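Visitor: Using only what follows, build the 3D model:
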Amino acid sequence: MSLEIEQHERFQRLEWAWERVGTALVTLFILAGLLGLVAAGPLSWSSRSSATEVVTVEFDRVIGHEADESITLHFGPEAVVDGAITVELTGSWPGGISLQGITPQPSEQRAVPDGMVLEIPVATAGTTEVSVSFRGQEYGTLDGELAVGDESVSFSQFVTP
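Guide: Coordinates of the predicted model:
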């Protein structure tokens, strides 16, 4: 007794090909997540410094929209002038975020074209660390440039839904 089953070999091969493509895409997405390209992981954060390392910024490359985030700014003793650090932050980053807080609190904060200027008082000489808390308000890439005197450093963050 034999059964006659109609087979669609061409359709079966196409289905197997799509299955392999789907498996590869899921594997790549999982690897990207584990490495920190779409979530927290070893490749998710970055640090950029100016030429003479007077100013350094530490930040996450990928952030979530409306998620509580922060960047850390480090300033060398050369950045202090008359007991304060004057920081100019420009680019699409300042306009694409909602500022939640700055620690230590700036003595002055003012808007400039395409950004903001912060005056941060410094009580003791040495390296100064400033934490900026914010929430991303726009989707896509936000570019920022941080300048202290003649020293500047650029950074970029990608805001996901």
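Visitor: Could you use CA atoms for every contact and neighbour count after this?
Guide: OK.
Visitor: hey, where'd the helices end up in this structure?
Guide: Assigned by DSSP state H, the helices in the chain fall at 9-35, 92-95.
Visitor: Pick the most deeply packed of those.
Guide: Highest mean neighbour count of the helices of the chain: helix 92-95, a mean of 19 (counted as mean count of other C-alpha atoms under 10 Å).
Visitor: helices or strands next to it in the packing?
Guide: Contact analysis of helix 92-95 by 3 or more C-alpha pairs under 8 Å, 6 or more residues apart in numbering; DSSP states H and E lists strand 115-121, strand 140-148 as its packing neighbours.
Visitor: Next, the angle from the longest one to strand 115-121.
Guide: Taking axes from the mean of the first three to the mean of the last three C-alpha atoms, to 10 degrees, one finds strand 140-148 and strand 115-121 inclined to each other by 40 degrees.
Visitor: thinking again about what came up before, could you work out which of the helices and strands packed on helix 92-95 reaches nearest to Arg13?
Guide: strand 140-148 (38.4 Å; C-alpha to C-alpha).
Visitor: how far does stretch 78-90 sit from the chain's center?
Guide: On the basis of C-alpha atoms, centre = their mean, to the nearest Å, stretch 78-90 is displaced by 23 Å from the centre of the chain it belongs to.
Visitor: that older thread, I'd like the helices of the chain as TSV, with distance to Thr86 appended.
Guide: Shown next, in TSV, are the helices of the chain (distance: least, C-alpha to C-alpha, whole Å):
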stretch	distance to Thr86
helix 9-35	36
helix 92-95	16
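Visitor: let's see this one next to it:
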Amino acid sequence: MDEHDEMRSRTYPVKEDMAFQRRMWTVERVGRYGLCLLLLLTLAGLFSRGPLSWATLELTHATLEYDRFLRNGSHTDVTLDLHAPGATRTVAVLGGEALDAISLESIQPQAESMRTVRDGLELTFRADDTGHTRAHLSLGVNGLGLQRAYLRVGDDTVPFWIFIFP
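Guide: Below is the predicted model of the structure:
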């Protein structure tokens, strides 16, 4: 028997449809590659913490480090660096629809003042001698789907997004 005989359909001893079998082998191969790709994306942080999830926003006088991909019911930490040379206080506004899906649990160091503004939360921090403040915000996540937000420091505003998985 040669190789071509093995790939032909037959009825004896078992009925085989080799054209269908070859399609099924292709589907299995594609499925295997798809699962490997999904595993690699998961390890890289698509569904939680990792290099694909880490993000940094840069403004003239601020930097925000956060995770793009979160899970509902989880907690995340955000780092906010504010630098305004010569200023004694630094002010940042976090706003957008994402504030409906996250809750502020703690801030270190404590903000000098917090107040709600039209569509966000204004945080005022005491700056050090160089006008620098680094704040760590602990957030609780209670939402689903794509959430849009923005960071405003002075006249600079930069939009960003987070995605919350169930």
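Visitor: Which of the helices and strands packed on helix 92-95 of structure 1 sits closest to Ser47 of structure 1?
Guide: So among those, strand 140-148 is nearest, using C-alpha to C-alpha, at 12.8 Å.
Visitor: List the contacts of the closest one.
Guide: 55, 79, 85-94, 96, 152-160 (C-alpha atoms under 8 Å, 6 or more residues apart in numbering).
Visitor: Okay, and which of those map to strands?
Guide: Within the contacts of strand 140-148 of structure 1, residues falling in strands by DSSP state E are 55, 85-91, 152-160.
Visitor: on that earlier part again, and of the helices of structure 1, who's closest to Ala123 of structure 1?
Guide: Counting by C-alpha to C-alpha, and looking across all of the helices of structure 1, nearest comes helix 92-95 at 26.5 Å.
Visitor: distance of the corresponding residue of structure 2 for Gly101 of structure 1 from Glu58 of structure 2?
Guide: The alignment partner of Gly101 of structure 1 in structure 2, by TM-score structural alignment, is Ser106. Distance, Ser106 of structure 2 to Glu58 of structure 2, by C-alpha to C-alpha, to the nearest Å: 23 Å.
Visitor: Please name whichever of the helices of structure 1 is nearest to Ala111 of structure 1.
Guide: Sorting these by C-alpha to C-alpha, the top spot, which is the nearest, belongs to helix 92-95 at 9.9 Å.
Visitor: mean per-residue distance, that closest one to structure 2?
Guide: Taking mean C-alpha distance after the TM-score superposition for structure 1, the mean distance separating helix 92-95 of structure 1 from the aligned residues in structure 2 is 1.7 Å.
Visitor: quick one: contacts of that helix?
Guide: Contacts of helix 92-95 of structure 1 (C-alpha under 8 Å, 6+ apart): 114-116, 142-144, 156.
Visitor: Give me the buried subset of the residues you listed.
Guide: 115-116, 142-144, 156 (16 or more other C-alpha atoms under 10 Å).
Visitor: so who does the residue positioned nearest the centre of structure 2 touch?
Guide: Centrality entry for structure 2: nearest residue to the mean C-alpha point is Arg68, 1.6 Å, by C-alpha atoms, centre = their mean. Neighbouring residues of Arg68 of structure 2 by C-alpha under 8 Å, 6+ apart: 53-55, 161-163.
Visitor: If any of those residues are buried, give me the ChimeraX selection for them.
Guide: To isolate the buried ones among those in ChimeraX, judged by 16+ other C-alpha under 10 Å, type:
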select :53,161,162,163
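Visitor: Any chance of the contacts of Arg68 of structure 2 in CSV with distance to Arg23 of structure 2 as columns?
Guide: Output for those, formatted as CSV (distance: C-alpha to C-alpha, whole Å):
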residue, distance to Arg23 of structure 2
Ser53, 36
Trp54, 40
Ala55, 42
Trp161, 41
Ile162, 39
Phe163, 36
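Visitor: with the contacts of Arg68 of structure 2 in mind, which one is nearest to Ser74 of structure 2?
Guide: Phe163 (12.6 Å).
Visitor: Translate that closest one into the numbering of structure 1.
Guide: Match for Phe163 of structure 2 (TM-score structural alignment): Phe158.
Visitor: got it, and Ala55 of structure 2?
Guide: So, by TM-score structural alignment, Ala55 of structure 2 is matched to Ser46.
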